[in-house]
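# predicted model and sequence below, questions to follow.
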Amino acid sequence: MPSTTISTDNIINIQKSRDENETVKYTEKLHHLINHSNISFPFSSFRHTIAQNFTIDTSRAKTNKHIVSICAAKLGLHEYPEGREDGGICDIYWHNNMQHDIRSIIKNPQCKINKFPGMSDLSKKISLTRAITSMRRLFPDEYVFYPSSWFIPAQLDAFIKHCNKCAKSGEHSTSFQNSNNWYIVKPDDGAQGTGIYLIQKPEEIRKPETCQLIQEYIADPYLLNDNLKFDLRIYAIIKSINPLSIYVAREGMARFCTEQYATPTSSNFDNLYAHLTNYSLNKENNAYIHSLSLIDQIKGSKRLLSTVFHQMEARGVKKQQLWHDIKIIIVKTVIAMLPEIILNYEHYFYDTIGPQCFQVIKIPLVRDTILLVLNLIDVVYPNQSLTNLTHSNSNCPRKTMDDMGEFGAKQRCHLTEV
C-alpha cells in the first residue's frame, strides 16, 4: 500500500483553521491521508533474516527489559543489556522513558529509539482529548468514534450548559445509545481504574476543582453470551510520521468485567465490577477468572484478541470489516496526535538531525451495538512488563514485540525510505 502525507504546516493548519472554506479544502486532504496511510501487519518473512546482525541497547529499558530481552533473543537480535562498552552504536535503543539527555546518548541519526519526544504528555487523558476534540470539531463525521468529552475545571461551565440543554429537551447527549445521559469521570493522571466513577448530573462531580475528564458513557455495549462488558486492546507501532506509517500487531487482548452488565441506574451505577474492565480493579473480585490454559481463556477475564474475534464471528460479526474499522480509528487517532508529535520532535532536536523515532501504542476500544468507540484510558503507553502473567497476557506482549522485531528487521532493509 503506498504511503502519503500532509505537510507539517498543513497538519497544524487543519487544527488552527476556523474558516469553512479552508476546512472543506483540508477535508479532502484528510480523507486522502486516511485512505492511503501505510497501515498494515508486519511480514513474518523478515523474521530471522536481517535480524541476525541487528543490535539493541536495553540498558535503559527498566520494566520493559524482561519482555524486550525475551523477544530480542527469539528474533536473533544482539542485545547489549548494559550498553556498548566499546563505544559503538546500536541499531535500536529501547528506553522505558524518553531521556532528557537523549542527544548525548544517541548521536547517529540512523539509530532508532522507541519513543517520540513529548509522548508522555500526550498520554494524559486531557491532552489527548484536546487533540482529538480539535479534529472532531473540524471533521465531526470523521471522529464519531470518540465520545463527547469535557475536561474540568476548564470546561465545567460548558458541561453544565450541555446537561441543562439535554434536561430541557429530553434528548440524549449524542448519537450514542446513552440511556438517561450517563457520564463517566476519569482523573487526568489516574491509572488502573483508580478514581473512575459514573454520574448523571454536574453536581455529582467529586472535587470539581481537580483535573478530570468527563465523557458520555457508552451505556449499550456489545456483549457476548456471558453478558460481561469488555474492551479490546489493540497494539500498534508508529513507524514514522513523515510519511505516516503504522504497523498493527496481529494479536492483542480483551479485558472483561467480572459481573454481568446492566444499563446504569441509580441502584447499580456504583457497581464498578460491571462497568469498568480494568484488571487492577476486577482482580480483587472473587469472580475473576485467571486464564491458565487455552481452554481457560475462552471464559477468562483476560482473553487473547484472536479468541474474542472468533467468539464475535460466531455471533455474526465480520472480522475483516472489524479489522478495517480498527485500522481507520488508529489512523485518525494518530493524525490527531501528529501536530504535537511533530512540534515536540522539532523542539527537541531543533539544531541537529535527530534519531529515527518509533512508538508502540495501545488503542483501547469498546464496541457498542452500532460502532467501535475509542475508550480513552491509556492510549500511548502500553504495559510491556511481565507481571501478573496468565496464559493470555503472557502471549500478547511477546507476540506484539515479535511483530515489532519483524518491523525493525524490515526497516533496516529500507533505511533510505524511513
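Arrived safely, thanks for sending.
# contacts, neighbours, all on C-alpha from now
OK.
# now do the longest strand seen in the chain: which elements does it pack against?
Assignment by DSSP state E gives strand 230-241 as the longest strand of the chain. In terms of contacts (3 or more CA pairs under 8 Å, 6 or more residues apart in numbering; DSSP states H and E), strand 230-241 is packed against strand 244-248, strand 253-256, strand 356-357, strand 359-367.
# what separates that strand from the chain centre, distance-wise?
5 Å (CA atoms, centre = their mean, to the nearest Å).
# what does stretch 222-242 give?
Its chain's C-alpha centre and that of stretch 222-242 lie 8 Å apart, by CA atoms, centre = their mean.
# endpoints of that stretch, how far apart?
End-to-end distance of stretch 222-242 (CA to CA, to the nearest Å): 36 Å.
# list the buried ones in that stretch?
222-223, 227-241 (16 or more other CA atoms under 10 Å).
# cool, stretch 55-68 as well?
Neighbour-count burial for stretch 55-68 [16+ other CA under 10 Å]: 55-61, 64-65, 67-68.
# buried residues in the helix ranked longest in the chain?
Counting by DSSP state H, the longest helix found in the chain is helix 319-348. Buried positions in helix 319-348, judged by neighbour count with 16+ other CA under 10 Å: 326-342, 344-345, 348.
# then stretch 399-409?
Of the residues in stretch 399-409, those buried (16+ other CA under 10 Å) are 399-409.
# against M401, how distant is Q356?
In this view, Q356 and M401 are 18 Å apart by CA to CA.
# quick revisit: what about the longest helix of the chain, distance to the chain center?
9 Å.
# stretch 16-35 too?
Taking mean C-alpha positions (CA atoms, centre = their mean), stretch 16-35 and its chain are 24 Å apart.
# now swap in stretch 107-123 and tell me
Its chain's C-alpha centre and that of stretch 107-123 lie 17 Å apart, by CA atoms, centre = their mean.
# contacts for that stretch, please.
For stretch 107-123, contacts defined as CA atoms under 8 Å, 6 or more residues apart in numbering pick out 89-95, 97-98, 127-128, 337, 340-341, 344-345, 348, 353-360, 378-381, 415.
# spatially nearest residue to P382, not counting backbone neighbours?
Closest residue to P382 apart from its sequence neighbours, by CA to CA, 6 or more residues apart in numbering: K362 at 5.3 Å.
# and that neighbour, what does it touch?
Taking CA under 8 Å, 6+ apart as the test, what K362 contacts is 233-236, 378-382.
# let's bring in a second model and compare:
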Amino acid sequence: DGEDWTLYLTDLSVSLEHLVDMKIDQICHGSIKSTTFMLAHNMNRMLKHFPKEYNIFPETWCLPAERVCDYSDFQAYSRGKNQKTYICKPDTGCKPGQHMICQDYIFRPFLIDGFKFDLRIYGLVTLIDSLQVFLYEDGLAHCCTNQYCYPKHSNMHDVCMHLTNYAINNNRENFVRFDNAGKMKCDTVKLWADIEDVVIKALISAQYLLCHNYHFCFPWHAVNPAGACFELLAFDVMLDHRVKPWLLEVNHSPSFTTDSWLDREVKDELLYDTLVLVNLGACDRQKASEVERCHIQKRLQPASKKGQYREKSSCIFACSM
C-alpha cells in the first residue's frame, strides 16, 4: 500500500491504472501478460510465415475459432488422420464454454523409465524492446505417475498417464519426490541450445504486442536503465523420442511453492538471481524525481504552436523506438 516502494512483486493481474501511475524509479513484476490463447494465436501466425523455423510447438487451434477458415483447418486436419488425440486446456482465467486451446497430442514422447514427463524452464525477461532474456540453468521435471502407453479408448481417462501436471499427479499414492538432479543419455549441449531457440522464438512471436503495451504504460521508461517492469516466466517443454523440444505452454505466473528440498534449492536461487539481474540499484530516486518534476513543469508552461509541435514530435519518436 502507498507509493513509497521500489519493487512491486506479484503473481496477480495488475490494473492498467496502477501501471500508468507508477513512478520512474519503480519496477513492477507481473505487468505485461500474454494469455495462452494470445500466445497460440501469435505462434500460429508466425508458423504461417516461417513454417520451418516455427515448427517448435504441436499443431494448435484456438477454439471457438475466430474465423471460419480456422475451424475448417481443424476439421481438415482431423479428417486427414486415422486416429487423432488432442489435449484441450482453458485460456488463462476463462470460464467453461469460452476460449480454449486444442493441441495435437505428442504420441511418441521421450520417456524416463517408461514414464512421460515435461521440463519446466525458467526465463527472465528484463527488456522487451531489445528483448533481453535470461534462462535459468536449473529447472524441474514434472513426471506422470503411471507408465506410458499410446492413447486409446480404454486408457483415455487415465490422466496420470497422459498429463504431466504436478497438480494432477502429486496426490497419487505412487507419487515420489526426487530430490536429486538427474542426467539424460543424450547430447545435452545441443538440447539446451534447442530449448533456447524455442524460448526466443516464442517471445519474438509476441514482442510487437508487448512493446506496444509497454510503451503505452511506460512512455518515459528510458529514464530508468533497469526498465519499468520484468517478467519471470515458466516454459513447459516436452521432448519427443528424437529428443526434440516442443513448447507446450508459457506460464506468466509460475508457482513458487516449495514442497521439497529440491524445490527450495531451485526456486530460492532463481528468485535471488532474478532480483540481482533486475538491477534495483539503477533506480535513482532523486534523479527520477528531478526528471518527473521537470516534465510536469513543461506540461504546465504555456507553449507556442511551434513548441507544441516539437514536444509532440519527440513523443511520437520515443514511442516508435
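Cool, the structure landed. Please read these numbers as outputs of a predicted model, since none were measured by experiment.
# what about D378 of the first structure, which helix or strand?
D378 of the first structure is part of no helix or strand, with elements assigned from DSSP states H and E.
# tell me if I'm right that it and K125 touch.
Yes. Between D378 of the first structure and K125 a contact is recorded at 7.4 Å, counting by CA atoms under 8 Å.
# I234 of the first structure maps to what in the second structure?
Residue pairing (TM-score structural alignment): I234 of the first structure is matched to I121 of the second structure.
# thinking its match is in contact with A141, fair?
No. When contacts are counted by CA under 8 Å, I121 of the second structure is not listed as touching A141 (9.1 Å).
# and which of the buried residues of stretch 399-409 of the first structure is nearest N271 of the first structure?
T400 (32.8 Å; CA to CA).
# contacts only, for the alignment partner in the second structure of the closest one.
Aligned by TM-score structural alignment, T400 of the first structure pairs with L270 of the second structure. L270 of the second structure sits next to Y136 when contact means CA under 8 Å, 6+ apart.
# and the angle for the helix or strand harbouring L270 of the second structure with strand 229-239?
Here L270 of the second structure sits within helix 261-278, counting by DSSP H and E. With axes from the mean of the first three to the mean of the last three CA atoms, to 10 degrees defining the directions, helix 261-278 of the second structure sits at 140 degrees from strand 229-239.
# how far off centre is helix 261-278 of the second structure?
18 Å.
# so how far does it sit from its counterpart in the first structure?
Compared with the first structure after fitting, helix 261-278 of the second structure has a mean deviation of 1.7 Å; criterion: mean CA distance after the TM-score superposition for the first structure.
# next SSE downstream of that helix?
helix 285-300.
# which elements pack onto that next one?
So helix 285-300 of the second structure, by 3+ CA pairs under 8 Å, 6+ apart, packs with no helix or strand.
# just the buried residues of it, please?
Quick answer for helix 285-300 of the second structure (16+ other CA under 10 Å): 288, 292.
# please state the offset of it from the chain centre?
Using CA atoms, centre = their mean, the offset of helix 285-300 of the second structure from its chain centre is 34 Å.
# need the residues that contact the very next helix or strand once past that helix.
Downstream of helix 285-300 of the second structure, the next assigned helix or strand under DSSP H and E is helix 305-320. By CA under 8 Å, 6+ apart, the residues outside helix 305-320 of the second structure that reach it are 215, 219.
# re earlier: and which of the contacts of K362 of the first structure is nearest F139 of the first structure?
V379 (20.9 Å).
# contact partners for the counterpart of that closest one in the second structure?
Aligned counterpart of V379 of the first structure in the second structure: N251 (TM-score structural alignment). Shown in contact with N251 of the second structure (CA under 8 Å, 6+ apart): 233-236.
# can I get these in JSON lines with distance to S154 of the second structure?
Below are the contacts of N251 of the second structure laid out as JSON lines (distance: CA to CA, whole Å):
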{"residue": "L233", "distance to S154 of the second structure": "36"}
{"residue": "A234", "distance to S154 of the second structure": "33"}
{"residue": "F235", "distance to S154 of the second structure": "31"}
{"residue": "D236", "distance to S154 of the second structure": "27"}
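# just give me the closest of those residues to E59 of the second structure.
Out of the contacts of N251 of the second structure, the member with the shortest distance to E59 of the second structure (by CA to CA) is D236, at 15.7 Å.
# now the closest one. Nearest residue, chain neighbours left out?
That would be R120: by CA to CA, 6+ apart, it lies 4.8 Å from D236 of the second structure.
# measure N279 of the second structure to D25 of the second structure for me?
Distance from N279 of the second structure to D25 of the second structure, by CA to CA: 12 Å.
# circling back: adding distance to P153 of the first structure and secondary structure, write the buried residues of stretch 55-68 of the first structure out as TSV.
Formatted as TSV, those follow (distance: CA to CA, whole Å; DSSP: H, G, I helix; E, B strand; the rest coil):
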residue	distance to P153 of the first structure	secondary structure
T55	47	strand
I56	44	strand
D57	43	strand
T58	40	strand
S59	41	strand
R60	37	strand
A61	36	coil
N64	35	helix
K65	38	helix
I67	39	helix
V68	40	helix
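# number of nearby residues for the counterpart of S149 of the first structure in the second structure?
Taking TM-score structural alignment, the alignment pairs S149 of the first structure with T60 from the second structure. By other CA atoms under 10 Å, 21 other residues sit near T60 of the second structure.
# residues contacting T60 of the second structure?
Taking CA under 8 Å, 6+ apart, we find T60 of the second structure in contact with 40, 44, 101-104.
# okay then, goodbye and thanks.
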